[in-house]
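Engineer: turn this into a model:
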Amino acid sequence: MRRRTPLPDSLVGRAFSIEEAREAGVSPARLSGNDLSTPHRGVRAPAGERTHGQRREDYTVRIVNGEYFSHITAAELFGVPLPAELLAGPVHVSMFRPQRARQVRGVIHHELEPRGQLAGHVSGVPVLHPAFVWVQLAGLLSLDDLIIAGDFLVTGSEPFDERPPLTTIDELRSAVAQAPGSRGIRAARAALEEIRYGCLSPQETRLRLLIERAGLPAPELNHRIYDERGSLVAMLDGAFPEHFVGYEYMGDHHRTKKSTYRNDMLRRARVEDLGWSQLDISSDDLELRPLETLARIARRLHSAGATLRPIEYGVDARKRRR
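Structural biologist: As a prediction, the model looks like this:
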């Protein structure tokens, strides 16, 4: 069996144009090897299943001036939490009229009316501004997934590392105002009412929404607890400081990683030593027994002296508050 000629190191593991390959000395025969695929005309990429991000990279090789990644593809580039089924779909690219969209296999092109939308580059990749991308997502996501995306965009990782988020709630509002009549605009307006700075994961957002829609007090997010010496003891996912009640959403990594589990136990002990009551909430608590979870939170608050109205739960309660 004849040994395959290795590709130059500069081309290994990524998409590249035929012109780039020829300049690097790759023969036409090598470009036909079964270890390479042809995602687009004039482009080669590693063969096999490609993630959405990799398919975006494939198209980046042949993107033209005036095209910007948008919709799901831009959101994936920003790191927005998205349903897996959407990431299995085509790459999305937008351009502004009067430019005309091209027809390219595996890519959905959108022609946009210029309405002051902002665009730029992320790591050298042309992309629409996150606020305008969020408005585009309104036509593709459920209400709660749209709120999760909004929470991510206006929060990022700033509560942990002080890195500024990708956009602000005011910028989301401005983007909505510039897109009257666009697909999903009513969902975008509804989501704006429930987006908040502070949630650091999709499940934290879902838990916050469960609490707030039930009519319980809105939790303070990422509440920091200090000891008598002023040292940080914990940053709780959500808290009701006036009643010394807080909660932590416990993802599976809290259980499967031994050091994390032990640190969680120590932190909880220190929090409770300072007079706090901490609830640990799992995905099952959130997804399988939400009413029981709400009742647990309500009991802790009531025991701490909070005056609560009856808990509401479900779509009807959410609509009434709108």
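Engineer: alpha carbons only for contacts and neighbour counts from here, please
Structural biologist: OK.
Engineer: a helix runs through Leu294, doesn't it?
Structural biologist: Yes: judged by DSSP: H, G, I helix; E, B strand; the rest coil, Leu294 forms part of a helix.
Engineer: nearest residue to it in space, please, no chain neighbours.
Structural biologist: Leaving aside its chain neighbours, Leu294 sits nearest to Ile211 (6.7 Å; criterion: C-alpha to C-alpha, 6 or more residues apart in numbering).
Engineer: helix or strand: which one has that neighbour?
Structural biologist: In the assignment (DSSP states H and E), Ile211 maps to helix 202-213.
Engineer: please apply the same query to Leu236.
Structural biologist: strand 232-240.
Engineer: could you pull out the strands for the stretch 201-322 of the chain?
Structural biologist: 220-226, 232-240, 245-249, 277-281 (DSSP state E, counting those that start in this stretch).
Engineer: list the buried ones in the second one?
Structural biologist: By neighbour count with 16 or more other C-alpha atoms under 10 Å, strand 232-240 contains the buried residues 233-240.
Engineer: just the helices from the stretch 101-250 of the chain, written as ranges.
Structural biologist: Secondary structure of the stretch 101-250 of the chain (DSSP state H, counting those that start in this stretch): helices at 130-137, 143-155, 158-161, 169-177, 185-192, 202-213.
Engineer: let's compare: structure for the following, please.
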Amino acid sequence: MAQVFIGSEALAAGRVNRYQLANTHQRVFPDVYAPRGDLTLLDRTTAAWLWSGRQATVTGRAAAALHGAKWVDADIPIELNFANNRSPRGVVTRRETLLGQEVTSRGGLPVTTVARTAFDLARRGTRRSGIADLDALADATRFPIGDVLTLADAHPHLRGVRRLPSMLEAVDAGAQSPRETYLRLDLIDAGFPRPQTQIPVARPNGRWYYLDMGWPEIRVAVEYDGEHHRTSRTAYTIDVERQDYLIAIGWIVVRVLADHWRTDVISRAQRAWDARTRRAAS
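Structural biologist: Just a heads-up that it's a prediction; the model follows:
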């Protein structure tokens, strides 16, 4: 983590001089600086909070990351609950009611609680990106859906509250990446029953394989293969052995890559589904 600081404070304290600010540091937000180099999401979140004069509460995806959610890009806009409509580029401010029990602390920063963070994520953005964000937060925290729904009673007039139940109903903590979330939603939108995620399959050595998603009652699985499956020789070898074993014990595995067309993935899943359901009916 870089040392992020308020420039005017550091100058007044003699910790840096103007030459150092201009030549060995980078301006992150107005009057907020850090040493030159790449900044993490935590660095940028801290910088946004400092820009607010240490008054804001971190919300949204940055708050989710502070609670441990993975797959949050380092360059996302930092969302703050703060009364300022002239925020710099890279900061989004909103002025919404936050009750005392909806604010906590993570990493020394004031941040919305897990439940309030989920409440905000469910109300904003597109359906697919919102569910992916909620999946990541659920994976990290296993937040109770009921706790989030309760917040709707306290904030009935906030924008997006009406879609809260449908968004939360779609959440699945078993998703291991946004791509897996999108794949699950594609299958559901195509008319398939909601797939189970992280399906355990016993291995001969007493260990387990976990399939991304599928329908264990008919032994059909759909799995998303990330780039490491193709770039790592070790991962590729393990995948071949895993696939052979699953086929040997009766599973049909539909493997999906990033460049596969959605229509093709759905067609392949449908063929696997039809093959198994026809066999069960005969």
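Engineer: if we can go back for a sec, give me the mean distance between the strand holding Leu236 of the first structure and the second structure.
Structural biologist: When the second structure is superposed, strand 232-240 of the first structure averages 1.6 Å from its matched positions, counting by mean C-alpha distance after the TM-score superposition for the first structure.
Engineer: show me what that strand packs onto, helices and strands only.
Structural biologist: strand 220-226, strand 245-249, helix 258-273 (3 or more C-alpha pairs under 8 Å, 6 or more residues apart in numbering; DSSP states H and E).
Engineer: looking at those, which is buried most?
Structural biologist: strand 245-249 (a mean of 22; mean count of other C-alpha atoms under 10 Å).
Engineer: matching residues in the second structure for that one?
Structural biologist: Mapped onto the second structure using TM-score structural alignment, strand 245-249 of the first structure spans residues 220-224.
Engineer: residues contacting that stretch, please?
Structural biologist: 179-180, 183, 211-215, 251-258, 269, 272-273, 276 (C-alpha atoms under 8 Å, 6 or more residues apart in numbering).
Engineer: centroid-nearest residue for the first structure?
Structural biologist: Val80 (2.3 Å; C-alpha atoms, centre = their mean).
Engineer: quick one: residues contacting the corresponding residue of the second structure for the residue nearest to Leu294 of the first structure.
Structural biologist: Using TM-score structural alignment, the equivalent of Ile211 of the first structure in the second structure is Leu187. Under the criterion of C-alpha under 8 Å, 6+ apart, the contact list for Leu187 of the second structure reads 193-194, 266.
Engineer: also Asp227 of the first structure?
Structural biologist: Asp227 of the first structure touches 233, 274, counting by C-alpha under 8 Å, 6+ apart.
Engineer: now with 7 Å, please.
Structural biologist: By C-alpha atoms under 7 Å, 6 or more residues apart in numbering, Asp227 of the first structure lies in contact with Val233.
Engineer: same thing with Gly13 of the first structure?
Structural biologist: Counting by C-alpha under 7 Å, 6+ apart, Gly13 of the first structure makes contact with Pro46.
Engineer: let me know the secondary structure of it.
Structural biologist: Assigned with three-state DSSP, Gly13 of the first structure falls in the coil class.
Engineer: sweet, I'm off.
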